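A.B. asks: I would like the atomic coordinates for the input below:
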Amino acid sequence: MNIVDGHLHFFAQEAGDYHWLKPQNPPYWQDKQAIALACGERSLTLSSGHTLAGYVHIEAGFDNQRPWREIRYLEQRAQLPFKSVASIDLCSESTLSHIEILAGFFSVAGLRHILDEQAASILTHPKTKHALKRCSEYGLSFDAQLDVGDSKGVNALLRLLEARPTLQVIINHTGAALLSSAVTAAYVKQWRINMKALAQCSRVAVKLSGWEMQCRDWHWRSAQNVVVETVAIFGVSRVMLASNFPLSNWRHSYQTLWQQYEKMLANFTLDAKCSLMANNTARWYGVDI
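C.D. replies: Got it, this is the predicted structure:
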């Protein structure tokens, strides 16, 4: 079965900055050094039953002041079909000029500003609406990494989608912390309400990945429940399975992760499996497979 991984990162510390990977800088994860290693296409090992047909590289902090440096590095080395999502600061004075530069690279399909707990303030910032307008004019999507349980952030995103009728948004990492031991029934209820609100817009898709960000020791049955519910809300055509490699290595090897994903989809049709594991990612990001 072909796989198109919609969310992974390569690290090249000898060439980039990666401020967040340095032990003296946040996030202060005790296991951060386990992933702070050089990695690239050759690190993506799969079993004989799976073939990596392509991937989407998500900005990894190579150089957030000059995000095109990471894109240039990737394009010079890629062997497989791929697209990239570049770093952007939506609120910067240089945002529009950066978007213009990034749009000139063949691999750039989208942009990402990690929103997290600042989602509402960033998405309502005066510069953001102009940045996302320019983004959509260049045909670039926006990778929104936010907590979908945060209604203020979700409502701000919905208002931007209404104001920008050609903008495509892809929610990162399920938009949730559903596997966390601290999750409450009230949180899950609000996540479900907000996911349904986002699903009303046909220009929104969801990537299911980053389980280890929620819980290092996550269990595949818990993730499977999230996959089934997300597909029920968005439909098969707007959901993508992805790895978040190399952070996924905290729990599973790359090969084991995709084997587990296929097991999760045991009750899905073959067409649905192909859509969730490859074809949707290729279509939403324009990966030529």
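A.B. asks: CA atoms for contacts and neighbours, from now on please.
C.D. replies: Fine.
A.B. asks: Kindly confirm my reading that Arg192 forms part of a helix.
C.D. replies: Yes - Arg192 forms part of a helix when assessed by DSSP: H, G, I helix; E, B strand; the rest coil.
A.B. asks: Contact partners for Asn172?
C.D. replies: 143-146, 206-209 (C-alpha atoms under 8 Å, 6 or more residues apart in numbering).
A.B. asks: Try it again at 7 Å.
C.D. replies: Contacts for Asn172 (C-alpha atoms under 7 Å, 6 or more residues apart in numbering) come out as 143-145, 206-207.
A.B. asks: Show me the residues you listed that map onto strands.
C.D. replies: Members of the contacts of Asn172 lying in strands (criterion: DSSP state E): 143-145, 206-207.
A.B. asks: which one of the residues you listed sits closest to Lys196?
C.D. replies: Val206 (11.8 Å; C-alpha to C-alpha).
A.B. asks: so the closest one makes contact with Ala242?
C.D. replies: No - in this structure, Val206 is not within contact of Ala242 by C-alpha atoms under 7 Å, at 10.2 Å.
A.B. asks: So for these two, which residue has more residues nearby?
C.D. replies: Ala242 (28 against 25; other C-alpha atoms under 10 Å).
A.B. asks: Distance check, the more buried one against Arg216.
C.D. replies: Look at Ala242 and Arg216: by C-alpha to C-alpha, to the nearest Å, they are 16 Å apart.
A.B. asks: Would you map the strands across this structure?
C.D. replies: With DSSP E as the criterion, the chain has strands at 2-8, 51-58, 82-87, 108-114, 141-145, 169-171, 204-208, 239-241.
A.B. asks: Next, the second sequence, to be compared with the first:
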Amino acid sequence: MRIDAHHHLWDLTAVHYPWLMAQGGARFFGDPAPIQRNYLLDEFTADAKQHGISGSVHIQVGAEDPLQEARWVQEVAEANPHWPLVQVAFCDLSSDTLAIELDRLQSLSTIRGVRQIVGRAPSEDAQTGTNALLQDPHFLAGLKEVARRGLRFDLQLIPELMEDTAHVLAQVPELQVALCHAGSPHDRSAKGLKAWAKELQLLSALPNVSCKLSGLGMFDHQWTQQCIAPIVQTCLTQFGQDRVMFGSNFPVDSLYSNYTTLFAAMETLVPNDWHAAVFGDNAARFYDLKA
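C.D. replies: Next up, the predicted model:
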């Protein structure tokens, strides 16, 4: 079973996404105008099925009402039993009402984990203030509660935050963590990639952390297979065959390429004898996703 371990869906008539519908400003990932429209399961699967993918993991994507988004994804999954679909929802792990929020999420059968973004991009993090989570004892307590419940945590951050994050995660060794977008190597110069690879070692050294080959176009909108090859190779080397997963990050990464181009590049860069693990088995095990 091949799995896309990181994608999004949205129905703009069902859920409101303030970041997506904002007008007049480009984000670190580019101009969202082309994706300011419904992106539903039929469109996603039409692309994914061409490459043998037959199940997927939906990742929260900044809905105004995160619980409403999670419930909508649950409805999509129930309406499409032929397509195994599980989800990672948003939850504020520093909230005083964390237990209540997690109880509500866990009432949904598709919930496998939560994501609270720690870092998006240097140009935006100062405005969002999410970097401060790493020094918040409530956030650490929240991670421990997520682990206690048997949920996973999807981690999105930038290389500059990896050292502090590794220190936090080392205190929750039982928590299964998926590093989104290879840790967002935003500086694609030789010096920048060297620094990212060094910081990445602090996370890859933790046996409970896995890595997603996803979102590599967000900081390089003219990416090619050749230019992402060092990133993919570093992730494969550091995390090994059993801790790497493929994710398309569609429709966000559709701003820079089509699904076929993206998948072909990843399929070429990952060794043939690792394909079963990276394109399916690891995600199936990590997210408990069954055909």
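A.B. asks: can I get the strands of the first structure in a markdown table with distance to Thr230 of the first structure?
C.D. replies: Shown next, in a markdown table, are the strands of the first structure (distance: least, C-alpha to C-alpha, whole Å):
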| stretch | distance to Thr230 of the first structure |
| --- | --- |
| strand 2-8 | 16 |
| strand 51-58 | 21 |
| strand 82-87 | 23 |
| strand 108-114 | 21 |
| strand 141-145 | 16 |
| strand 169-171 | 12 |
| strand 204-208 | 8 |
| strand 239-241 | 7 |
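A.B. asks: With respect to Gln24 of the first structure, which of these lies nearest?
C.D. replies: That would be strand 108-114 among the strands of the first structure, by C-alpha to C-alpha, at 20.4 Å.
A.B. asks: Buried residues in that closest one, which are they?
C.D. replies: Residues of strand 108-114 of the first structure classed as buried under the neighbour-count rule (16 or more other C-alpha atoms under 10 Å) are 108-114.
A.B. asks: same deal with stretch 142-162 of the second structure?
C.D. replies: Quick answer for stretch 142-162 of the second structure (16+ other C-alpha under 10 Å): 142-147, 151-160, 162.
A.B. asks: cool, stretch 26-36 of the first structure as well?
C.D. replies: 32, 35-36.
A.B. asks: which one of those residues sits closest to Leu102 of the first structure?
C.D. replies: Taking C-alpha to C-alpha as the measure, Leu102 of the first structure sits nearest to Ala36 out of the buried residues of stretch 26-36 of the first structure, at 25.9 Å.
A.B. asks: Leaving out chain neighbours, which residue sits closest to that closest one?
C.D. replies: Using C-alpha to C-alpha, 6 or more residues apart in numbering and skipping residues adjacent in sequence, the residue nearest Ala36 of the first structure is Leu21, 6.0 Å away.
A.B. asks: go on, Leu85 of the second structure?
C.D. replies: Ser56 (5.2 Å).
A.B. asks: what's the burial count for the counterpart of the one you found in the first structure?
C.D. replies: Aligning on TM-score structural alignment places Ser56 of the second structure opposite Tyr55 in the first structure. For Tyr55 of the first structure, the count of nearby residues is 27 (other C-alpha under 10 Å).
A.B. asks: Please report how far Tyr55 of the first structure lies from Ser107 of the first structure.
C.D. replies: Distance from Tyr55 of the first structure to Ser107 of the first structure, counting by C-alpha to C-alpha: 11 Å.
A.B. asks: got any residues that touch both of those two?
C.D. replies: Counting by C-alpha under 7 Å, 6+ apart, the residues touching both Tyr55 of the first structure and Ser107 are 82-83.
A.B. asks: and Pro81 of the first structure, what pairs with it in the second structure?
C.D. replies: By TM-score structural alignment, Pro81 of the first structure lines up with Pro84.
A.B. asks: what about that match, how many residues close to it?
C.D. replies: Neighbour count for Pro84 of the second structure, taken as other C-alpha under 10 Å: 17.
A.B. asks: Verify the contact between it and His58 for me.
C.D. replies: No - counting by C-alpha under 7 Å, Pro84 of the second structure stays clear of His58, with 10.6 Å between them.
A.B. asks: related to what we said a few turns ago, quick one: residues contacting the match of Ser56 of the second structure.
C.D. replies: So Tyr55 of the first structure contacts 4-6, 81-83 (C-alpha under 7 Å, 6+ apart).
A.B. asks: same check, this time on Leu241 of the first structure
C.D. replies: 6, 207-209, 276-277.
A.B. asks: same deal with Val231 of the first structure?
C.D. replies: Val239.
A.B. asks: And the counterpart of Arg159 of the first structure in the second structure, how far from Pro173 of the second structure?
C.D. replies: Counting by TM-score structural alignment, Arg159 of the first structure lines up with His167 in the second structure. As defined by C-alpha to C-alpha, His167 of the second structure lies at a distance of 11 Å from Pro173 of the second structure.
A.B. asks: Find the residues that touch each one of those two.
C.D. replies: By C-alpha under 7 Å, 6+ apart, no residue touches both His167 of the second structure and Pro173.
A.B. asks: Find the residue closest to Asn38 of the second structure in space, skipping its chain neighbours.
C.D. replies: Nearest residue to Asn38 of the second structure, sequence neighbours excluded (C-alpha to C-alpha, 6+ apart): Asp11, at 4.9 Å.
A.B. asks: Need the counterpart of the one you found in the first structure.
C.D. replies: Aligned partner of Asp11 of the second structure by TM-score structural alignment: Ala12.
A.B. asks: Touching, that match and Gly40? I think so.
C.D. replies: No - at 8.1 Å, Ala12 of the first structure does not count as touching Gly40 under the criterion of C-alpha under 7 Å.
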